[in-house]
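Asks: return a 3D structure for these sequence lines:
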Amino acid sequence: MLVESAAAALRQTFSPPLRAILWKSLGLTLGLLVLVWLGLTRLVQAFQASHHISSQYPILDSLAYYLAGFGLFVALAYLMPAISILVASFFLDDAAAIVERTDFPGDPPGQAMPFGTAMLYAVRFAGVTLLVNLAALVIFFVPVIGIAAFFAANAYLLAREYFEMAAARFRPLPEAAAMRRTFPIRTLGAGCLLSAMMVVPILNLLTPLFGIALMVHLHKRLSRRERLTGPRGA
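Replies: Here you go, the predicted model:
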């Protein structure tokens, strides 16, 4: 079920109906990353200036410059999940509607959540994701544990957010959360796939749109299983 959903989502991500949304999603993701990068570099420059590193220790200034560049790259990787959630919230309904219409034409279409509710939910969860990833960043240099913490935390957070946003087009949010808990293995497996994408440069830019398509397919398949067999785990 997960393999079929992932293959269908990958096909949908580059399909003509979603191509315009793909470019918008990429543009917004890159734009937010650039803004964060500029903000972080200004903080580093302000720190260096306040400690007079340039005037007192030119060699240390050069070393700090290159170390800061690596540090900022790592920081952006840890901020990417929160940015992905925000971007997905902007394009969820348009992208989900296309996926539903093209791959599930016989099913009733989903209903978009009120814009204010959807944004509040996305911003709140993006904030949680940001805090969790900042905590994971603290242990980045601990061998194995740092990467494992990043992967595990984001597998859960991305599975929860993307699946519940997709499911909320067909059921109230509490029911969407309950459905995710009913099928923990499949939803968490999808989250693991999204978390793995996060650590691959360039590919991680596709996460918002791919995640939407993936969870729409997964929700549809799990909904059909519920109708055939009744709710049950895994």
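Asks: for the rest of this, base every contact and every neighbour count on C-alpha atoms.
Replies: Fine.
Asks: how about the contacts made by the spatially most distant residue from the centre of the chain?
Replies: When distances are taken from the C-alpha mean of the chain, Gln56 lies farthest, 42.6 Å away, according to C-alpha atoms, centre = their mean. For Gln56, the contact set (C-alpha atoms under 8 Å, 6 or more residues apart in numbering) is empty.
Asks: does the residue nearest in space to the middle of the chain lie in a helix or a strand, and which?
Replies: Centroid-nearest residue in the chain: Ser84, 3.7 Å away (criterion: C-alpha atoms, centre = their mean). Element membership for Ser84, per DSSP states H and E: helix 58-103.
Asks: one more sequence to fold, the one below, so I can look at both together:
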Amino acid sequence: MISPFLKAIGQVPDPDFRSVMGRALLYAIGTFALLLTFTWWLIVSTRFFGIGWLEWIVDFVGGATAIIVAFLLFPGAMVFVVSLMLEKIARAVERKHYPNLPEPRPQTMSEIILIGLRYTAIVVALNLLFLPLFFIPIINIFVFVGLNGYLLGREYFELVAVRRLEPEGVKYIWRQYRMRLWLAGMIITSLLTIPVVNWFMPVVAAAYMLHIFEGLAYREVSSSNNLEPPAPVE
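Replies: I've put the predicted structure just below:
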């Protein structure tokens, strides 16, 4: 888990990688601003008590709540941004670390957008569902990291894996390595909670997951229709 992350971090100075990170930074700031604006608008436009001074207190507290909610939803929302930039990220990583790889599976822009939207919707929806638990001390850490670790681990993995495997192969590899990928997702989630760092981290996270993916035994799956593990030798 450490070596793939160090490889991803080590590529930050590369010009190709920096150009992608620059765009990702702009998208990240825009995404957070949209989340913050929408959350704040939703809170202040909802009347909870119908009493002026109570509504003012709710609106005041709602500003802080909006920041917290936007912060919590940010990792999931960035999945869509990463899906749109993944090919450039992957190309930069593969050019440096895996130059002998064959061309990836061709994907249409509509497929990429649909995958990104689906993953983003799942992550955001489940975070909203568990939102009340995020305000309970101690429990919130385990729920947030565990839930988003699983979700982001799976989503980043599938974004990377679908470039090389058909959907059936992606599911098979996920089942074989789900605990390792869940742990990678928890690392990604933890890093995405660090202010400012989280604006750059989605690009590094995508590169990190690509390195992990290339370390998995997926090539036999990609070249075979047999998705069952080999029978043990007696």
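Asks: just give the TM-score of the two.
Replies: Here the TM-score for the pair of chains, by TM-score structural alignment, normalised by the length of structure 1, is 0.86; 224 aligned residues with a C-alpha RMSD of 2.5 Å.
Asks: for the helix holding Ser84 of structure 1, packing partners?
Replies: helix 16-50, helix 53-56, helix 115-138, helix 145-167, helix 184-198, helix 207-229 (3 or more C-alpha pairs under 8 Å, 6 or more residues apart in numbering; DSSP states H and E).
Asks: okay if I get the ones you listed as CSV plus distance to Glu175 of structure 1?
Replies: Formatted as CSV, those follow (distance: least, C-alpha to C-alpha, whole Å):
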stretch, distance to Glu175 of structure 1
helix 16-50, 28
helix 53-56, 56
helix 115-138, 15
helix 145-167, 9
helix 184-198, 14
helix 207-229, 12
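Asks: ok, how many other residues are close to the residue nearest to Val44 of structure 1 when sequence neighbours are not counted?
Replies: Spatially, and ignoring its direct neighbours in sequence, Val44 of structure 1 is nearest to Ala68 (7.2 Å; C-alpha to C-alpha, 6 or more residues apart in numbering). Ala68 of structure 1 has 16 neighbouring residues, counting by other C-alpha atoms under 10 Å.
Asks: any idea what Ala68 of structure 1 aligns with in structure 2?
Replies: Correspondence of Ala68 of structure 1 to structure 2, assessed by TM-score structural alignment: Gly62.
Asks: same deal with Leu92 of structure 1?
Replies: So, by TM-score structural alignment, Leu92 of structure 1 is matched to Leu86.
Asks: likewise Ala148 of structure 1?
Replies: For Ala148 of structure 1, the residue aligned by TM-score structural alignment is Phe142.
Asks: give the contact list for that match.
Replies: Applying C-alpha under 8 Å, 6+ apart, no residues contact Phe142 of structure 2.
Asks: what is the neighbour count of the equivalent of Glu161 of structure 1 over in structure 2?
Replies: Counting by TM-score structural alignment, Glu161 of structure 1 lines up with Glu155 in structure 2. Glu155 of structure 2 has 25 neighbouring residues, counting by other C-alpha under 10 Å.
Asks: touching, Glu155 of structure 2 and Tyr119? I think so.
Replies: Yes: contact criterion C-alpha atoms under 8 Å: Glu155 of structure 2 and Tyr119 qualify, at 6.2 Å.
Asks: mutual contacts of those two, please.
Replies: By C-alpha under 8 Å, 6+ apart, the residues touching both Glu155 of structure 2 and Tyr119 are Val79.
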